[in-house]
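S.K.: 3D, please:
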Amino acid sequence: MPVSLSMQAEMRAVAVAVVPHTKSPCISLHARSTLFRGRVEVRLNAGSVIAGAVIVHDGQVLLVRRTVPEGELVWQFPAGKVDPGELTQQTATREALEEAGFIVEPLFTIGERVHPMTGRHVVYVACLWLSGEPRPASPQEVSTAEWVPLTELMTRIPGGVHGPVWEYLSNSAT
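M.R.: Predicted coordinates for the structure are as follows:
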């Protein structure tokens, strides 16, 4: 089915309107177009924005081990899908509690990217640890929650940590 210019404009409008709470417009409805035999083919991936809680305490960072790995991704920051009407900072706070049993205060957005392993749009939120001990608060999603020294972080997260997150962690640990 050929895509008209008005349909393209509508897709862009929907994509930007879905995530009004970030600093810059981000796409939660991904459209990939290719030229095929003189017409544009558009494939939609109704993705969602994921918010991750980056929590540093006493020179260590909180990671959770996924019960069901997503490809090579086993360890990650507590993270989850941003619900409709929810801000990314609210999601990060909720996920820290739901996945690791932590009460945190969101501080600011560190950065965002399309995750290289999952293809999902992830917003990283710096959070201040207030209380709680690491535990798998949601065993269906998380099998372990641990404080991890920064020196071990790169071995647990394949492909490495997003640059702005690593910079934040490096500065927070000193």
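
S.K.: For the rest of this, base every contact and every neighbour count on C-alpha atoms.
M.R.: Noted.

S.K.: how about the strands of the protein, start to end?
M.R.: With DSSP state E as the criterion, the chain has strands at 30-36, 39-45, 49-57, 60-70, 73-76, 79-81, 103-114, 121-131, 142-149.

S.K.: In CSV: those, plus mean neighbour count and distance to Met11.
M.R.: What follows is these, written out as CSV (neighbours: other CA atoms under 10 Å; distance: least, CA to CA, whole Å):
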stretch, mean neighbour count, distance to Met11
strand 30-36, 13, 8
strand 39-45, 13, 9
strand 49-57, 25, 16
strand 60-70, 19, 28
strand 73-76, 19, 30
strand 79-81, 22, 21
strand 103-114, 18, 19
strand 121-131, 20, 17
strand 142-149, 18, 35
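
S.K.: one more, for comparison:
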Amino acid sequence: MDVVDQWTGRHATALQFALRMSHDELAARLGIAKRTVAAWHEKADTVLRNELQQALDTLFEQAPQAAKIRFARRLQEADASAIEAAKDSAVRLTAAISVVLKGDNVLLVCRRDSEPSGITWQFPAGVVKPGARPEMIAVRETLAETGVHCKVREELGDRIHPLSKVRCKYFLCDYLAGGAENRDTEENASVLWSPTTDVTNFIPPENIFPPILQYLKGSS
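M.R.: Alright, predicted model coming up:
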């Protein structure tokens, strides 16, 4: 790594590590307070002011090659840790998914914009906050998104979704009342009842939780 386009707290602390400097030593070298260096460790995304950008450019350019190698490795390790943290965060997030049946039809919603994961059509879903009961979230979010009242018949299982990487808990639900309508126009473009035989026209079969797919095939 020969150039740093923009120094942040993460880059500055990586250089500090590479040069084996204490907070006091780096602060003295840059002409800043020790607490400023300490703050970079706590706020890694902080973009440093222009005069510090230039000072760190000079410090990096003057660093021996071995220090530059340590600097690059440190950044790679930090990036890898950030990616793992993001994965762990996604895994900890749980969504309750409701598969609502009305005769030979199943309720589907269409996201207004295709999500980064590639999901567009899906079953109604809601995020389960700590302490909440997933089955209640499934029922409540179905009503909030579609205007359909339902009740949980059984839990079909759970998995880490192959696209979103979110932990999903799936519930088979029976229709009670209400006409399907798009009540969340900011998030959804459409709501409809699809014949169970046509679900794979909306959602690729490889993205459907296998127990759901098996159930829908058996009910058709």
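
S.K.: Do you know the score for how well these two fit?
M.R.: The TM-score (TM-score structural alignment, normalised by the length of the first structure) is 0.71; 136 aligned residues with a CA RMSD of 2.0 Å.

S.K.: And the strands of the first structure: which comes nearest Leu5 of the first structure?
M.R.: strand 39-45 (10.6 Å; CA to CA).

S.K.: just checking, Pro211 of the second structure touches Leu156?
M.R.: Yes: assessed by CA atoms under 8 Å, Pro211 of the second structure is found in contact with Leu156 at 6.6 Å.

S.K.: hang on, the earlier thing: can you redo the strands of the first structure as CSV with distance to Ala15 of the first structure?
M.R.: Below are these laid out as CSV (distance: least, CA to CA, whole Å):
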stretch, distance to Ala15 of the first structure
strand 30-36, 8
strand 39-45, 11
strand 49-57, 11
strand 60-70, 25
strand 73-76, 26
strand 79-81, 16
strand 103-114, 15
strand 121-131, 12
strand 142-149, 30
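
S.K.: and of those strands, who's closest to Glu10 of the first structure?
M.R.: Nearest to Glu10 of the first structure, of all the strands of the first structure, is strand 30-36, at 11.6 Å by CA to CA.

S.K.: the inter-axis angle of the closest one versus strand 39-45?
M.R.: Angle, strand 30-36 of the first structure to strand 39-45, by axes from the mean of the first three to the mean of the last three CA atoms, to 10 degrees: 160 degrees.

S.K.: relative to strand 121-131, how tilted is strand 30-36 of the first structure?
M.R.: Going by the same axes, to 10 degrees, strand 30-36 of the first structure makes 160 degrees with strand 121-131.

S.K.: now strand 30-36 of the first structure, how far from the centre of its chain.
M.R.: 24 Å (CA atoms, centre = their mean, to the nearest Å).

S.K.: likewise stretch 126-137 of the second structure?
M.R.: The answer for stretch 126-137 of the second structure is 17 Å, by CA atoms, centre = their mean.

S.K.: Please tell me which residues of the first structure that stretch aligns onto.
M.R.: Mapped onto the first structure using TM-score structural alignment, stretch 126-137 of the second structure spans residues 80-91.

S.K.: what does stretch 165-184 of the second structure give?
M.R.: Residues 119-138 of the first structure are matched to stretch 165-184 of the second structure when aligned by TM-score structural alignment.

S.K.: measure the matching stretch end to end?
M.R.: Using CA to CA, to the nearest Å, one end of stretch 119-138 of the first structure lies 24 Å from the other.

S.K.: How about stretch 144-155 of the second structure?
M.R.: Using CA to CA, the end-to-end distance of stretch 144-155 of the second structure comes to 20 Å.

S.K.: how far out from the middle of the chain is it?
M.R.: Counting by CA atoms, centre = their mean, stretch 144-155 of the second structure comes out at 25 Å from the chain centroid.

S.K.: and the gap between Leu107 of the second structure and Val152 of the second structure?
M.R.: Distance from Leu107 of the second structure to Val152 of the second structure, counting by CA to CA: 14 Å.

S.K.: And Leu108 of the second structure, by the same measure?
M.R.: 16 Å.

S.K.: and what of Leu30 of the second structure?
M.R.: Counting by CA to CA, the separation of Leu30 of the second structure from Val152 of the second structure is 63 Å.

S.K.: again, but for Leu216 of the second structure
M.R.: Here Leu216 of the second structure is placed at a distance of 16 Å from Val152 of the second structure (CA to CA).

S.K.: can you count the residues close to the counterpart of Thr151 of the first structure in the second structure?
M.R.: Superposed on the second structure with TM-score structural alignment, Thr151 of the first structure falls opposite Thr197. A total of 15 residues lie near Thr197 of the second structure under the criterion other CA atoms under 10 Å.

S.K.: check contacts around Thr197 of the second structure.
M.R.: By CA atoms under 8 Å, 6 or more residues apart in numbering, Thr197 of the second structure lies in contact with 216-217, 220.
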